[in-house]
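In: okay, here's the prediction I keep looking at, along with the sequence it came from:
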Amino acid sequence: MFAGGSLQALNRLYYDVEPLFAGDRRLLIRYALFHTERQASGRRFSRQRDIDWLDWDSVTTDPPDLLVSSGATNTLYEAGCDVALVPHGAGHNRFTPYFEGVAGLARGQLRSDDGRLPAFLALPGPASAERLRIDCPEALPFAEITGDLCFERLRLSTRMRREYRRALGLDPDRRLVLVASTWLGRSLFAHHPSLPERLLAALPMDDYAVAFVPHPNILAVHGGMESLFRRQLENGLIMVDPGEGWRAALLAADCVVGDHGSIGFYGAALGIPTAVAAFGFEEMPPESPLAAFGRLAPAFHAAGDLFGQIERLCDADPIRDECFSQALAEPDPGPSRRLRAGLYRTLSLDEPAGPDPRMFPPPTPVPHWRPTSAWRAEVEIDGGDAVCRRFPSDDGRRGPGHLVADVRCLDVSARDRADAIVRHHDALSDGEAQQEGLLLLDEHPFAQVASVRTDPEALAWACADGRRFRTVCDPELADAAVSVWFAAGRPDSGEWHVNGGTVSVHRIR
């Protein structure tokens, strides 16, 4: 039986551990939720995946042969059966506020009131074994350094990076900035709650995308993240399913801005350039691998030049230090083989040939996610050459440049304040495009121009002053074309070299 009390605990069991036992008909695998203050997230996880879980009273009445959990608590011993523990974070690093020691290894979590200990205790690295020697040395005979299942799957899934990026709508040259936050008062989100949306607005959208991965426990402290970032989600900010999605998104990233949570540590261990915008050194022993990482990682200054810092971070060298191997061992055979063997041994069953660990599937953005559909355009013109940079603008606030809204934009304020309205996602006939342009201008009194695609390389423009234009450009320059013409003073004709292509504008009326 697998038992957990929160989303992240069940996550490891469901995605990492259970598949290792697929096909063994000797085993009946069930799930149970034990009592915890964060049980609501575990219930939500179970409902979304149609897991038929047992309540804890049923488990204690009819105990299984083995209880496997990724959340250490002496509550598990109430079942009266053997207990096996696997970790659910990047090592054992942080103090628990309820017992003396670090979370997952404290005596108050590992030992029952009558002195029972786990029959099998999987440790991700040598640093955890050393900490166990301090916090609960009597559990050492039952412990084994298996390595970390999550890190093993991350390593194996690196070959899927291109597919993960395609699933998130990223072109090969576009960089993904992943913002990750743990929970409680020293986290990135507690210190800088607006950092994801500020990064979204500060980075050129054709060169960068921003993803935000909050710890599931933030839901219990701060409320629903999708609700807080609804406007940004509908204008390009990426959030993914908190199950497997965050791991695929991490592998798709070009840099990570994090804190003392596991995601930043995993990212740095994988060689992804990582900076920290907050760090809770007070929450961990100074000799822990996580603390060592915190001292090595460059600081990200949320009040500083966001664009410049991200540019430098993406080009930075990886952090190389033994703190990663101390926290996340990579033995041979690997974590999946060792953990599987240990659990079969605890069950006193012969271990059959089994499946290898699985790579992560491509990530799926949350339901409210939509591509950027309202942006602020800044254009630099030097004679016949022009550079256009676009920045997401979800609420229509004025700033440098001018505002452009796509007809698929759902934000009323952004559309009402836009200088230009564009319909470029597919082509209309010339006559229909001319009519559509007039209707768009009528529906958006502030707009000075409406641009409608008529074929892959041609646009029809209708202007509020009555003029009509035909514009020819490369398909990918359609959005930039209207901005360059707008910045050039809206002339009757012109030709510019823009971002490696050509835009040609001619008045037809």
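Out: Happy to help now that I have it. Numbering: from 1, shown residues only.

In: okay, CA-based contacts and neighbour counts for the rest of this
Out: Will do.

In: from Arg231, how far out is the spatially most central residue of the chain?
Out: The centroid of the chain falls nearest to Val213 when counting by CA atoms, centre = their mean (3.7 Å). In this structure, Val213 lies at 16 Å from Arg231, with CA to CA, to the nearest Å as the measure.

In: ok, second structure coming up, stack it against the first:
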Amino acid sequence: MSEYLRAGLRLVPPAVGWQHTIVAADVVLGDHGAVTGYSAAIGRPTLLATFPDHDVAPGSVIEALGKSAPHVDFRQSLHEQLHRAIGDYEPDQFHTVRELTSSIPDESARTLRQVFYQLMDLPEPDRAAVVRPFDPSELTIEDGIACAALVSAELSSDASVHVTRWPADVTSHHSALHEAADIHLVVRSDHPQRDLLTHAAILTHQNPPNDMHADQALAEIMANYPACRLAVVANSERTGVLRHRNGDTATAEVVDGPGDVALAGSAIHAWLASGRPWPTLPDKIVITHGPFRTSIQLSVTVPMVT
């Protein structure tokens, strides 16, 4: 799963954590496994990505799931299908799944404890059986960080840029995205895949060591990666320094909205691609990405000419 983790996937452990996840989910996309069945049984909008009918027992809860849950059409937009599953969900959609999952809802703790003590030939405690809630702190997610992205950045005004990002680790390098003129590759400098690093138009460096100045980190990026046109050194997630290969430099700070300074790199890339020179960059630029709006403050400098 390493490529997908580098694309931003958050991976839930297989044994503990799926319970917390389906309780919190807005929509579940699954297969013919038990977790997908439980998701539908507790009332979560549920879709099926795959469903091998020959592996499903007739009359089972999973067969009922296959008959009541929509199946994903991978020729269509997954984004739209997920939202449709939420919008079209009816409370009784998985009525049969829920009935087959348990004939004694809310009584399983009492019934199971009774069976366990009978099997051990011990007297059952006279207090009520405890149903312990799932503690969020017990869920330890393997949290992926997006390390490489194919980015489309389009100027919508003199101080506004629309950015769309696709995870480069799981997007074909021969896809039509690469053929589009406005697509550029943004990669973190610690990415393990060398071909992505050597083809990146923008390279980002996260939190340089205390003994390394931002100027040194920027210089090393430019020296080590000749294809890089713009380097970004992030002092934190919301502040950083950007330098073009010709020496033009700017500092950036995210002042409003979610986002990171790498967004500023893509905005500047779009600015320069439109034929506008570096010194004319605005003091503040608004970037829309997905449903978000991020405001970034820029402070531009140009190299001294002697």
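Out: Nice, thanks for sending it over. The model shown is predicted, which means the values in this text are computed figures rather than measured ones.

In: circling back to that earlier point, mind checking the SS state of the residue nearest to the centre of the first structure?
Out: strand (DSSP: H, G, I helix; E, B strand; the rest coil).

In: how about it, what's its partner in the second structure?
Out: Taking TM-score structural alignment, Val213 of the first structure has no aligned residue in the second structure.

In: what residues are up against Val213 of the first structure?
Out: By CA atoms under 8 Å, 6 or more residues apart in numbering, the contact list for Val213 of the first structure reads 178-181, 239-240, 242, 246.

In: Arg238 of the second structure against Val261, yeah?
Out: Yes - between Arg238 of the second structure and Val261 there is a contact at 5.7 Å, judged by CA atoms under 8 Å.

In: okay, the two: which has more neighbours?
Out: Val261 (26 against 17; other CA atoms under 10 Å).

In: what residue of the first structure takes the place of the more buried one?
Out: Match for Val261 of the second structure (TM-score structural alignment): Ala478.

In: what about its match, which helix or strand?
Out: Using DSSP states H and E, Ala478 of the first structure maps to helix 478-487.

In: just the helices from the second structure, written as ranges.
Out: Remark: helices assigned in the second structure by DSSP state H are 2-6, 18-24, 34-41, 61-68, 78-87, 95-101, 108-120, 194-199, 214-224, 262-273.

In: which one of those lies nearest to Glu253 of the second structure?
Out: Ranking those by proximity to Glu253 of the second structure (CA to CA) places helix 262-273 first, at 8.8 Å.

In: would you mark the buried spots in that closest one?
Out: 262-271 (16 or more other CA atoms under 10 Å).

In: for Arg293 of the second structure, state which of those residues is nearest.
Out: Leu263 (11.1 Å).

In: what's the separation between the closest one and His289 of the second structure?
Out: From Leu263 of the second structure to His289 of the second structure the distance is 9 Å (CA to CA).

In: same question for Ile221 of the second structure.
Out: 26 Å.

In: which of those two has more residues huddled nearby?
Out: Ile221 (21 against 17).

In: and that one, what pairs with it in the first structure?
Out: Per TM-score structural alignment, Ile221 of the second structure is aligned with Leu440.

In: what's near enough to touch its match?
Out: Contacts of Leu440 of the first structure (CA under 8 Å, 6+ apart): 421, 450.

In: repeat that for 7 Å
Out: For Leu440 of the first structure, the contacting residues are Ala450, by CA atoms under 7 Å, 6 or more residues apart in numbering.

In: the stretch 51-200 of the second structure: strands as residue ranges?
Out: 142-143, 148-157, 160-167, 183-188 (DSSP state E, counting those that start in this stretch).

In: residues of the longest one that come out buried?
Out: I take that to be strand 148-157 of the second structure. Buried, per 16+ other CA under 10 Å, within strand 148-157 of the second structure: 148-155.

In: which one in the first structure is aligned with Thr46 of the second structure?
Out: Per TM-score structural alignment, Thr46 of the second structure is aligned with Thr274.

In: surely its match meets His260?
Out: No - Thr274 of the first structure is beyond contact range of His260, at 11.4 Å (criterion: CA atoms under 7 Å).

In: mind putting the helices of the second structure in a markdown table, distance to Leu281 of the second structure included?
Out: Formatted as a markdown table, the helices of the second structure follow (distance: least, CA to CA, whole Å):
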| stretch | distance to Leu281 of the second structure |
| --- | --- |
| helix 2-6 | 32 |
| helix 18-24 | 43 |
| helix 34-41 | 50 |
| helix 61-68 | 54 |
| helix 78-87 | 34 |
| helix 95-101 | 58 |
| helix 108-120 | 64 |
| helix 194-199 | 25 |
| helix 214-224 | 20 |
| helix 262-273 | 8 |
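
In: buried deepest among these, which one?
Out: Sort the helices of the second structure by mean neighbour count, taking mean count of other CA atoms under 10 Å, and helix 262-273 sits at the top with a mean of 23.

In: which other helices and strands does it contact?
Out: Packing partners of helix 262-273 of the second structure (3 or more CA pairs under 7 Å, 6 or more residues apart in numbering; DSSP states H and E): strand 148-157.

In: which other residues reach the strand it packs on?
Out: By CA under 7 Å, 6+ apart, the list of residues contacting strand 148-157 of the second structure reads 161-169, 182-188, 266-267, 270.

In: and if we set it to 8 Å?
Out: Contacts for strand 148-157 of the second structure (CA under 8 Å, 6+ apart): 6-7, 161-169, 177, 182-188, 191, 196, 266-267, 269-271.

In: just the buried residues of the residues you listed.
Out: 6-7, 161-163, 165-169, 177, 183-188, 191, 196, 266-267, 269-271.

In: which helix or strand contains the closest residue in space to Ala143 of the first structure that isn't next to it in sequence?
Out: Nearest non-adjacent residue to Ala143 of the first structure, counting by CA to CA, 6 or more residues apart in numbering: Leu121, 4.4 Å away. Assessed by DSSP H and E, Leu121 of the first structure sits inside strand 120-123.

In: and that strand, what other elements does it pack with?
Out: strand 82-85, strand 143-145, helix 335-347 (3 or more CA pairs under 8 Å, 6 or more residues apart in numbering; DSSP states H and E).

In: what does the shortest one correspond to over in the second structure?
Out: The one in question is strand 143-145 of the first structure. Under TM-score structural alignment, there's no match for strand 143-145 of the first structure.

In: next helix or strand past that strand?
Out: helix 149-157.

In: repeat for the first one
Out: Once the chain leaves strand 82-85 of the first structure, the next helix or strand it forms, by DSSP H and E, is helix 107-110.

In: which part of the second structure matches that following helix?
Out: Going by TM-score structural alignment, helix 107-110 of the first structure sits over no part of the second structure.
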